[in-house]
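**Student:** Give the three-dimensional model of this entry:
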Amino acid sequence: MRVSNTLIGIWSMFTGLASLVIIGAGIWLATKHEDTTCIKFLQWPIIFLGIFVLVLSVLGIFGALRRNTCFLWIFLASYFILILLLIIFTIFAFVVTNKGAGEALSNKGFKEYRLGDYSSWLQRRVEKTSNWNRIRSCLSDAKVCKSLDEKYPTETEFDKAKLTPLESGCCKPPVLCGYTFENATNWAKGKGYDATASEDCLRWDNDQKNLCFECDSCKAGLLQNVKKDWRKVAIVLIVVLVIMIVVYTIGCCAFRNNRRGGYAPAGKYGA
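**Tutor:** Predicted coordinates:
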C-alpha cells in the first residue's frame, strides 16, 4: 500500500521540474525581447508562480517519502488552491491575448497594428502615463530601430521588409498618414501627407530618440509581441496544469492511505 506515496513522490519530482520550466518561461519573457524586458508586470507573476510550485513540490516529496500525514495535508490543501489559481491565470492569459492582430497592407511586406484591437486590460497597462513613460524610455534606450536604415536603404526594399510588430509600430509613421520615404527612420510631409488620418500622424518625429514612440501604433506593436509571447507561456502552463492535477489525484490517494494507517512506522524504514 506504499505505492501511492511512492508515486506522489515521483510525480512531485516531475512537478518540481515543471516549476523550473515555469520559472524559465518567466525569465524568457524578461530577457528574450526588448519590449517584454521593459514590461516587468508581465513576467514576475509567472516567476513567483514557478517558485510557489517548486516549494509545494518539495513539501509533496517530503510528505510522501517520509509518510508524514501533516505535510501531505498541507501539500494537498495548497495544491488545490494553486490548481484553482493556475486555471484562473491560464484562462485570463488566453482572454487578454484573444484580441488583436496585424492588418495586412497592399504591396507591403509588413503589417500595421491598432491599439483599439487589443483587450482593454492590456490597453490600460500601456495607456497609463507612468507605465508608458518608463516603457518608452526603455525602448528608446534599447535602440530597437537602429538597424533599419542599413537593412532597408531604399523605399522598394523597405516596402518588402518583414518588419516586427515593434519596428512597424514604433520606427515609422502609419502608412495612411501619407509620409514620403527618405530613409527607413526619416520621413517627409509630402503631397500625400494627411494629418487628419490618425493622431499618430502628428506624433511622428524624425528625431531618432522620438520617432513614433509616443504613437498608439507603437503601443499596439508592443502588445502584439506580448500577445505572442504570452500565448506560448499559456500553453506551457496548460501542460503543467495537467501534471499538477495528476499529482493532486495521486496525493489524495496517498493521504487516504496514510489516514487508514496501512503503513509501517516511518522509523522502521530509516525515516
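**Student:** only C-alpha atoms for contact and neighbour calcs from this point on.
**Tutor:** Noted.
**Student:** Wait, residue 145 touches residue 171, no?
**Tutor:** Yes. Applying CA atoms under 8 Å as the test, residue 145 and residue 171 come out as touching, 5.6 Å apart.
**Student:** quick one: the helix or strand containing residue 48 to chain centroid distance?
**Tutor:** In this assignment (DSSP states H and E), residue 48 forms part of helix 40-65. Mean-position distance between helix 40-65 and its chain equals 18 Å (CA atoms, centre = their mean, to the nearest Å).
**Student:** So which residues of the stretch 151-271 of the chain form helices?
**Tutor:** Assigned by DSSP state H, counting those that start in this stretch, the stretch 151-271 of the chain shows helices spanning 155-159, 165-170, 200-203, 216-260.
**Student:** Confirm for me that residue 173 is in contact with residue 202.
**Tutor:** No. Residue 173 is not in contact with residue 202 according to CA under 8 Å; the separation is 9.3 Å.
**Student:** higher neighbour count, the two?
**Tutor:** Using other CA atoms under 10 Å as the criterion, residue 173 and residue 202 rank with residue 173 on top: 28 against 15.
**Student:** got the angle for the helix holding residue 48 vs helix 216-260?
**Tutor:** Computed by axes from the mean of the first three to the mean of the last three CA atoms, to 10 degrees, the angle separating helix 40-65 from helix 216-260 equals 10 degrees.
**Student:** From the chain's centre, how far out is the helix or strand that helix 40-65 is followed by? Work that out for me.
**Tutor:** With elements assigned by DSSP H and E, the helix or strand that comes after helix 40-65 is helix 69-96. Relative to its chain's centre, helix 69-96 lies at 19 Å (CA atoms, centre = their mean).
**Student:** this one as well, want them side by side:
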Amino acid sequence: MTRFSNSIIGALNVITLLTSLPIIVGGIWLTVRAATDCEKFLDRPLIAVGVFLFVVSLAGFVGACCRQSCLLWVYLVVMFLLILLLFCFTIFAFVVTNKGAGQAVSGRGFKEYRLGDYSNWLQRRVDNAKNWKRIRSCLLQGKVCKSLQQKRQTWDQFINDNLSPIQSGCCKPPSACNFTYIDGTAWKKPAGFRSADMPDCDAWQNDESTLCYDCGSCKGGVLANLKNDWKKIAVVNIVFLIFLIVVYSVGCCAFRNNRHDYRYPRFKQSPY
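**Tutor:** Below you'll find the predicted structure:
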C-alpha cells in the first residue's frame, strides 16, 4: 500500500518535472532566436536550471513512487543543499542591498543616484571594466533612454517626470552640473566647461551612444534598480524556502516509509 507521503512527493515532482520542460525549451529558443547579447546571456542559465529541475524531479518521482530508497536519498540530499543555498543567498541579498538610496533633489520629481552610496561588494562588481562593458552594452541595446528622446518634454514637464533610476542616472547629467536643458536627452554645456571634482559632468555627451553611460550616476542607477530587484527576489525566496522545507519534511517521511517497508516487507498470508 502506497503511503500518503510517497503520493504527495510523487505528485509534486510530476508538477516540477512538467514545469522544467518549458524552461528548457525557453533556454533553447533563446540560444537560437535571441537577437541581442543580453537575451543570449540568459540561455545557458535557463537550460541549466531546467535540466537540474528535470533530473532532481525525476529522481524524487521514481524514488517515491517506485520505492527506491537510494534515489529518494539522493533527492533529499539535493533538496537539503538547495534549501541551504537559498537561505544563504537570501541573507546575502539582504546584507549587500542594505545600503544605498536615491538622493532627493529640490524641485525635481525624480531622485539621483551615486555609486559610492552602495555596498562595497556591489560597487566592485559594477565598477569592474569587463562587467560594466557588458552592462553598458545591454543598456544601449535595451534603449533605456529612447522614451525620453521621444517625449520631447518642456523643462517643467521634464523636472516633474517620474524617471526610473536608470533613466535618471544614465539618460541625463546630474543636476549639480547645471547644464541647460534643450529637449529629450539633449543638454547644453557652458562654453569651455571643466569640472575636476565632478567627472560625471565631463563624461556627459549628447551622442545617443554616450550620454551618461560612463558616469558614476549611471552605475548608481543600475545598482538602485538591482537593489529593488534583489529585495523582491529575497522576499520570493523566503516563501519558496518555506515551501521547500515542507516538501523536504514530507520527503523525509517517504524515505522513512521506504526504509521501513524494506526492513519489514509485507507478505501475503497463505490461504492454507
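**Student:** Tell me how the two chains score on TM-score.
**Tutor:** Once superposed, the chains reach a TM-score of 0.80 (TM-score structural alignment, normalised by the length of the first structure), with 254 aligned residues with a CA RMSD of 3.2 Å.
**Student:** Using TSV, lay out the helices of the stretch 151-271 of the first structure together with distance to residue 30 of the first structure.
**Tutor:** Formatted as TSV, the helices of the stretch 151-271 of the first structure follow (distance: least, CA to CA, whole Å):
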stretch	distance to residue 30 of the first structure
helix 155-159	30
helix 165-170	16
helix 200-203	28
helix 216-260	11
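**Student:** of all those, which lies closest to residue 113 of the first structure?
**Tutor:** helix 216-260 (5.5 Å; CA to CA).
**Student:** mean shift between that closest one and the second structure?
**Tutor:** In the superposition with the second structure, the average deviation recorded for helix 216-260 of the first structure is 1.5 Å (mean CA distance after the TM-score superposition for the first structure).
**Student:** Show me what that helix packs onto, helices and strands only.
**Tutor:** helix 3-31, helix 34-37, helix 69-96, helix 165-170 (3 or more CA pairs under 8 Å, 6 or more residues apart in numbering; DSSP states H and E).
**Student:** from the middle of its chain, how far away would it be?
**Tutor:** 12 Å.
**Student:** ditto for stretch 101-118 of the first structure
**Tutor:** 21 Å.
**Student:** Quick one: the residues in the second structure that it pairs up with.
**Tutor:** Stretch 101-118 of the first structure lines up with residues 101-118 of the second structure when matched by TM-score structural alignment.
**Student:** measure that stretch end to end?
**Tutor:** End-to-end distance for stretch 101-118 of the second structure: 8 Å, by CA to CA, to the nearest Å.
**Student:** residues near the residue nearest to residue 113 of the first structure when sequence neighbours are not counted, how many?
**Tutor:** Spatially, and ignoring its direct neighbours in sequence, residue 113 of the first structure is nearest to residue 102 (4.9 Å; CA to CA, 6 or more residues apart in numbering). Residue 102 of the first structure sits with 15 neighbouring residues when counted by other CA under 10 Å.
**Student:** Quick check: residue 102 of the first structure touching residue 115?
**Tutor:** No. Residue 102 of the first structure is beyond contact range of residue 115, at 10.4 Å (criterion: CA under 8 Å).
**Student:** now the residue nearest to the spatial centre of the first structure: how far from residue 194 of the first structure?
**Tutor:** The centroid of the first structure falls nearest to residue 230 when counting by CA atoms, centre = their mean (3.2 Å). Distance of residue 230 of the first structure to residue 194 of the first structure, given as CA to CA: 36 Å.
**Student:** ditto for residue 64 of the first structure
**Tutor:** Taking CA to CA, one finds residue 64 of the first structure at 70 Å from residue 194 of the first structure.
**Student:** Pick out whichever of these two has more residues nearby.
**Tutor:** residue 64 (27 against 15).
**Student:** The nearest residue to that one once chain neighbours are set aside: neighbouring residues, count only.
**Tutor:** The shortest distance from residue 64 of the first structure to any non-neighbouring residue, by CA to CA, 6+ apart, is to residue 5 (4.7 Å). Residue 5 of the first structure: 27 surrounding residues under other CA under 10 Å.
**Student:** does residue 5 of the first structure really touch residue 60, like I thought?
**Tutor:** No. Taking CA under 8 Å as the definition, residue 5 of the first structure is not a contact partner of residue 60, at 9.4 Å.
**Student:** quick one on the thing from earlier: once you drop chain neighbours, what's closest to the residue nearest to the centre of the first structure?
**Tutor:** Take residue 230 of the first structure and drop its neighbours on the chain: the residue closest to it by CA to CA, 6+ apart is residue 93, 6.8 Å away.
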